[in-house]
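[1] For reference, the sequence and a predicted model appear below.
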Amino acid sequence: MRVHDIQGTTRISPFAGQKVTDVPGIVTAVRTYGSSKGFWLQDAAPDDNPATSEGVFVFTGSTPKAAVGDSVTVTGTVSEYVPGGASSGNQSLTEITKPTVATVSTGNAVPAPVVVDEDAVPDAYAPQGDTAAAGSVNGLTLDPSAYALDYYESLEGMNVQVADARVVTATDPYSELWVTVKPWEHRNRRGGTVYGSYTSQNTGRLQVQSLGATADFPKANVGDTLEGATTGPLDFNQYGGYTLVASKLGTLDSAGLERETTRRQSSRELAVATYNVENLDPSDATFDKHASAIVNHLQSPDIVSLEEIQDDNGAKDDGTVDASQTVTKLIDAIVAAGGPKYDWRAIDPVNDQDGGEPGGNIRQVFLFNPERVSFTDRAGGDSTTAVGVTKVHGKAQLTASPGRIDPANAAWANSRKPLAGEFVFRGKSVFVIANHLNSKGGDQGLASQYQPPVRSSEVQRHAQAAVVHAFVKNLLDVQKNADVIALGDMNDFEFSGTAKILEGDGELWSAIKSLPRSERYTYDYQGNQQVLDQILISPAIRRGCDFEYDSVHVNSEFNDQISDHDPQVLRFRP
């Protein structure tokens, strides 16, 4: 029995669940930390079938005694381990478990790494899943010359190498980053790789971890390069799929990426922004940095929709829902940074009913500069009362301001309810709806065994988008030329079904689509720069053709980010 026999020509070993005896190979790397201790075994005498991997992970469960360069034989049980569990939809990792290891010799040369580069990785991402197997690709014969996921699978457990690889997702708190082996694949001017459709998954992306100390892992930003060779076994994990677990890391070469600054609005322009401040509560140490971002990089917008403002004691689940301390602390930090003294409006949620971190009671909050814009207060808005629209002197008015949109609707179960507010700028009313739609949590990953992956979170998000759209349509039916803005963390792409439902028959339009395709991103996930945050505008704003949109990249591309979202700014003349 050889390793390539165990791996076979599909994703599932033909010997899964069976005992194998005296499987020979060279130890190429050893993992001595975490819950998956063991070593990688590679056959030094490969077969001639490109679909069969020559490497496999041997799971020991405790610190392995094998050392790199050992020639060993392994007896154990072949297992298909699914990182994250079967419900995740992830592909499985072929392993040998409960091993007995016999050392034949030591100090042997490790098999030369397979070079993974733009010429080797196919342009197509994945085959269509087998409809008879619920869309799974597990039983399909691998075609590593046709599909990127098949190519990576054919190298599972083998020693691989990338060279001079550009970083496309910055180092995260878990000492991981993403590189691309395809330098020109949907590249943007800041060094990232843009995700522009469901069929452009970006095949050159690869996660990089390290077998060394986390303290030595490079603190990389997007656009930086791992110069020279980065070498190690190709693994598969729960949080990203195929991962090069590096025995040797390239040297970090900084591209010197700097945080963007938008231009200041003119006296006649209204600047409206959305910013997800990522579970902000009074105990956080990021207030000064958020304030600096708002004042120095966003240039103090007139209206700021904040998402993920937590209550005054954060995740402590004791019934507290008020967020006055959180918001006041941020406003004070903005003043200290040289910004305006913002006023604010919000509605406290019902305790533990809006999702997010348990006990945190996240909600949307309007900040506004009273020197530039006024808020039209109209009593009656609370956590459970639905805001409506009336006509007064031929103009639309909200029945409550601020007010929540249809908060009892089942679409908002365990999720944030939209906050609507009526503002006045230079004598003209502007209606703003702050949103934080259902997250993409629970969706299958791009490297799922199911192709195409199932996006289960869309069901609730589409229902939410329909409720928001219906409210906007009602408002525009009352006043056709009303200035309406629906903005926030939509948790979906500008090309998504969610965006199409929000846009309807032209009642709204996602203004990020006014940017070149290479600049449409607000978030960076698994090597893909993508849109989650949007500002949608009514026809009166769009037809004026004097609006300007900016996705201000201050967070998503940086390893020291204070939020995982980039803020968005719209400037226009009402």
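    Yep, it's here.

[2] switch to C-alpha atoms for all contacts and neighbour counts from now on
    Noted.

[3] Show me the helices in the stretch 51-200 of the chain, by range?
    Taking DSSP state H, counting those that start in this stretch, the helices of the stretch 51-200 of the chain run over residues 148-153.

[4] Quick one: the strands in it, in order.
    Using DSSP state E, counting those that start in this stretch, the strands of the stretch 51-200 of the chain run over residues 55-59, 71-81, 93-105, 114-115, 159-169, 177-180.

[5] Make a markdown table out of those and add mean neighbour count.
    Listed next are the strands of the stretch 51-200 of the chain as a markdown table, based on neighbours: other CA atoms under 10 Å:
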| stretch | mean neighbour count |
| --- | --- |
| strand 55-59 | 28 |
| strand 71-81 | 21 |
| strand 93-105 | 19 |
| strand 114-115 | 16 |
| strand 159-169 | 26 |
| strand 177-180 | 28 |
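
[6] Show me the one of those that comes nearest residue 509.
    Nearest to residue 509, of all the strands of the stretch 51-200 of the chain, is strand 159-169, at 28.7 Å by CA to CA.

[7] And that closest one, how far out from the chain middle?
    20 Å (CA atoms, centre = their mean, to the nearest Å).

[8] Next: stretch 85-93.
    On CA atoms, centre = their mean, the centre of stretch 85-93 falls 19 Å from that of its chain.

[9] swap in stretch 463-473?
    24 Å.

[10] just to revisit the earlier point, mind putting the strands of the stretch 51-200 of the chain into a markdown table with distance to residue 550?
    Putting these into a markdown table (distance: least, CA to CA, whole Å) gives the following:
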| stretch | distance to residue 550 |
| --- | --- |
| strand 55-59 | 46 |
| strand 71-81 | 44 |
| strand 93-105 | 42 |
| strand 114-115 | 39 |
| strand 159-169 | 21 |
| strand 177-180 | 25 |
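
[11] Check it against this one:
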Amino acid sequence: MPSKSSARLAALTVAAVCSAASTVVLTSPAHAASVRVHDIQGTTRISPYAGQKVADVAGIVTGIRTYGSSKGFWIQDPDPDDNAATSEGVFVFTSSTPKGVAVGDAVKVSGTVSEYVPGGTSSGNQSVTEITKPVITVVSSGNAVPAPVVVDADAVPDAYAPAGDSAANNSVNGLTLRPTAYALDYWESLEGMNVQVADVRVVGASDPYTELWVTVKPDEHRAERGGTVYGSYDAQNTGRLQIQSLGRTADFPVANVGDTLAGTTAGPLDYNQFGGYTLVANSIGALESAGLERETTEKQRNGELAVATYNVENLDPSDGTFAAHAAAIVHNLQSPDIVSLEEIQDNNGATDDGTTAADVTVTKLIDAIVAAGGPRYDWRSVDPANDTDGGEPGGNIRQVFLFNPQRVSFTDRPGGDATTAVGVTRAYGKARLTVSPGRIDPANEAWKSSRKPLVGEFVFRGRTVFVIANHFNSKGGDQGLTAQYQPPVRSSEVQRHQQAALVNAFVKDILDVQKNADVIALGDINDFEFSGTAQILERDGALWSAVKSLPESERYSYVYQGNAQVLDQILISPAIRRGCDFEYDSVHLNAEFHDQISDHDPQVLRFHP
């Protein structure tokens, strides 16, 4: 039995109410005699006691959460069983701020066992085993908290997850946990327990929600600058772990990728909607900066054309980031000749009053570029029809071409608007656009609630270059990497595959007329260079994603849940690729930093047309 404390003896009882909306996978309520935490957790992801009432579950309080929608505390049995598959910790959901309990209290909890799915059952997320509607008796205080399980590179298996049960829509919920075989099973076997990591490298910068990501596997797909590269659906980064804190927000470390949390970071292991398995820390290691600096690309030479893509994240006139974006374009990107901008909003941003023009937004950026010492860019775009292209409601995001008129000219052919499809014709044996700028098949269902590609015809030193600016539909709605369904369903791919097929077909139209045409398709593709989307864009050799010319350790433009990954791409036609006379740069100036002005890194291609 736990030791007693003279401060508080077995006298305090607390009751709380749980919302039924948090409860899923319930059976008819029954009463279970006194059970242990590991009995409640069981050997699968779903408790054998789900929906049942349990009495006098004993444990030591290891952490208390007083914020957010999931208030409560964790308890852990200090006398574990000998089964590695059964967790010794569990969360007690109190609904309101827990009162009358403290870390180190020995308690007995009676209540109903529930399986709560963060984000709801439609998310596909795994569930968290909880005791709800609790009645809590404090037996003693001041007890030693069970020693944390040390989580390191040797502890976490290299294999990510078992294949889900085909009879249960590929769910892993009913499978017996194998924590020495699969990483997800290992993390699940520790759900609710006190765990510890030490001297871990940051692979996802601190965000506005006081979260960051670390890896316990320092050599796992290490990026050149300290992150962890996501390079394949079949090679998951098993060492990633989200870090939150039970302490004050002001005390949370402000970290960039490559920094280190030196010493130990310890606390209960949770599972949440936005990151899966999360160490909710009672104590966090000391931040050691790696001194990461923002990258600067090379300046294009006189005979080189520099083309860039840059997602400026919902830029509208009210934002305070214009000077920073301008400095990035002028100094870090070295004033490219052509810049494809994604997520340019209309003149009043999210105000949904029918405004679709973006001239105020674009002019403000161009003026800021001049003030930063850059060229006075000209620009072209096509205003979308109101509220049809997705993004932030009322924002009417679109792609915009900036181009330096001292270096490159734009071929204007009137007639392009929100609903007119651009085509390809032949003139003097060369390909030309029917309208410029124009949009690819804007009425096609593939572009429903999504951005239509913007196409323009440019001339550099007498050579025509066709540029297609893209912003494919997002990954919203996809199941997470830690979902209960393995492999996770990537439902958003369906639309992106349709969009990629239309762009590929349009490029082929150009190449059918002019085999040696210089064609660039670029932008926020919202998919990886190894994805089915990229394969469709590259179909029949029409295009090739130039990011693949970089070493694998440098292939990323975005960091999500500690995975450094490619979302932004520049794809080139055979005429550009054939001579290998090009240079590609993923310019890392945003995604790895806590103070990013966009969540995307820009990409730059330099070549001789």
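    Yep, that arrived. Quick caveat: nothing in here was measured; it's all calculated off a predicted structure.

[12] TM-score for these two?
    With the length set by TM-score structural alignment, normalised by the length of structure 1, the two chains reach a TM-score of 1.00; 574 aligned residues with a CA RMSD of 0.4 Å.

[13] Among the strands of the stretch 51-200 of structure 1, which comes closest to residue 472 of structure 1?
    When the strands of the stretch 51-200 of structure 1 are ranked by proximity to residue 472 of structure 1, the top entry is strand 159-169, at 36.0 Å, counting by CA to CA.

[14] what's that closest one packed up against?
    strand 114-115, strand 177-180, strand 225-237 (3 or more CA pairs under 8 Å, 6 or more residues apart in numbering; DSSP states H and E).

[15] right, and the ones you listed - which one's nearest residue 362 of structure 1?
    Residue 362 of structure 1 sits nearest to strand 177-180 of all those, at 28.6 Å, using CA to CA.

[16] For the closest one, grab the matching residue range in structure 2.
    Taken onto structure 2 by TM-score structural alignment, strand 177-180 of structure 1 occupies residues 212-215 there.

[17] if we look at the matching stretch, which residues are touching it?
    For stretch 212-215 of structure 2, the surrounding residues in contact (CA atoms under 8 Å, 6 or more residues apart in numbering) are 200-206, 228, 239-244, 255, 561-562.

[18] Average offset of that stretch relative to structure 1?
    Compared with structure 1 after fitting, stretch 212-215 of structure 2 deviates on average by 0.2 Å (mean CA distance after the TM-score superposition for structure 1).

[19] Centre of the chain to that stretch, how far?
    With CA atoms, centre = their mean, you get 13 Å for stretch 212-215 of structure 2.

[20] before we move on, what about stretch 12-26 of structure 1?
    37 Å.

[21] Where does it end up in structure 2?
    Stretch 12-26 of structure 1 corresponds to residues 46-60 in structure 2, going by TM-score structural alignment.

[22] do the same with stretch 228-246 of structure 1
    Going by TM-score structural alignment: stretch 228-246 of structure 1 matches residues 263-281.

[23] Map residue 56 of structure 1 across to structure 2 for me.
    If you follow residue 56 of structure 1 across to structure 2 using TM-score structural alignment, you land on residue 90.

[24] how near is its match to residue 188 of structure 2?
    Separation of residue 90 of structure 2 from residue 188 of structure 2 (CA to CA, to the nearest Å): 12 Å.

[25] Equivalent analysis for residue 125 of structure 2, please.
    From residue 125 of structure 2 over to residue 188 of structure 2 the distance is 13 Å, taken as CA to CA.

[26] again, but for residue 250 of structure 2
    Taking CA to CA, one finds residue 250 of structure 2 at 30 Å from residue 188 of structure 2.

[27] ok, those two, which is more surrounded?
    Between residue 250 of structure 2 and residue 188, counted using other CA atoms under 10 Å, residue 188 has the larger neighbour count: 27 against 8.

[28] so what corresponds to the more buried one in structure 1?
    Here residue 188 of structure 2 is matched to residue 153 in structure 1, going by TM-score structural alignment.

[29] Next, the contact list for the residue nearest to its match when sequence neighbours are not counted, please.
    Nearest residue to residue 153 of structure 1 in three dimensions, chain neighbours excluded: residue 11, at 7.0 Å (CA to CA, 6 or more residues apart in numbering). Counting by CA under 8 Å, 6+ apart, residue 11 of structure 1 makes contact with 91-92, 137-142, 153.

[30] go with 10 Å
    51-52, 80, 91-94, 137-142, 150, 153-154, 156, 449 (CA atoms under 10 Å, 6 or more residues apart in numbering).

[31] among those residues, which ones are buried?
    51-52, 80, 91-94, 137-138, 140, 142, 150, 153-154, 156, 449 (16 or more other CA atoms under 10 Å).

[32] ok, so of these, who is nearest residue 109 of structure 1?
    For those, the closest approach to residue 109 of structure 1 (CA to CA) belongs to residue 156, at 19.9 Å.

[33] Next one: that closest one from residue 232 of structure 1, what distance?
    Taking CA to CA as the criterion, residue 156 of structure 1 is separated from residue 232 of structure 1 by 11 Å.

[34] shared neighbours of the two, which are they?
    243-244.

[35] which residues of structure 2 does the lengthiest helix in structure 1 align to?
    The longest helix of structure 1 (DSSP state H) is helix 458-478. Under TM-score structural alignment, the counterpart of helix 458-478 of structure 1 in structure 2 spans residues 493-513.

[36] Tell me roughly how far the matching stretch lies from structure 1 on average.
    For stretch 493-513 of structure 2, the mean distance to aligned residues of structure 1 following superposition is 0.4 Å (mean CA distance after the TM-score superposition for structure 1).

[37] Now do the buried residues in that stretch.
    Neighbour-count burial for stretch 493-513 of structure 2 flags 493, 495-511, 513 (criterion: 16+ other CA under 10 Å).

[38] And stretch 212-226 of structure 1, by the same measure?
    Neighbour-count burial for stretch 212-226 of structure 1, counted by 16+ other CA under 10 Å, picks out 212, 217-226.

[39] can you check stretch 197-217 of structure 1 too?
    Buried residues in stretch 197-217 of structure 1 (16+ other CA under 10 Å): 201-212, 217.

[40] For residue 268 of structure 1, grab the count of nearby residues.
    Look at residue 268 of structure 1: counted by other CA under 10 Å, it has 13 neighbours.
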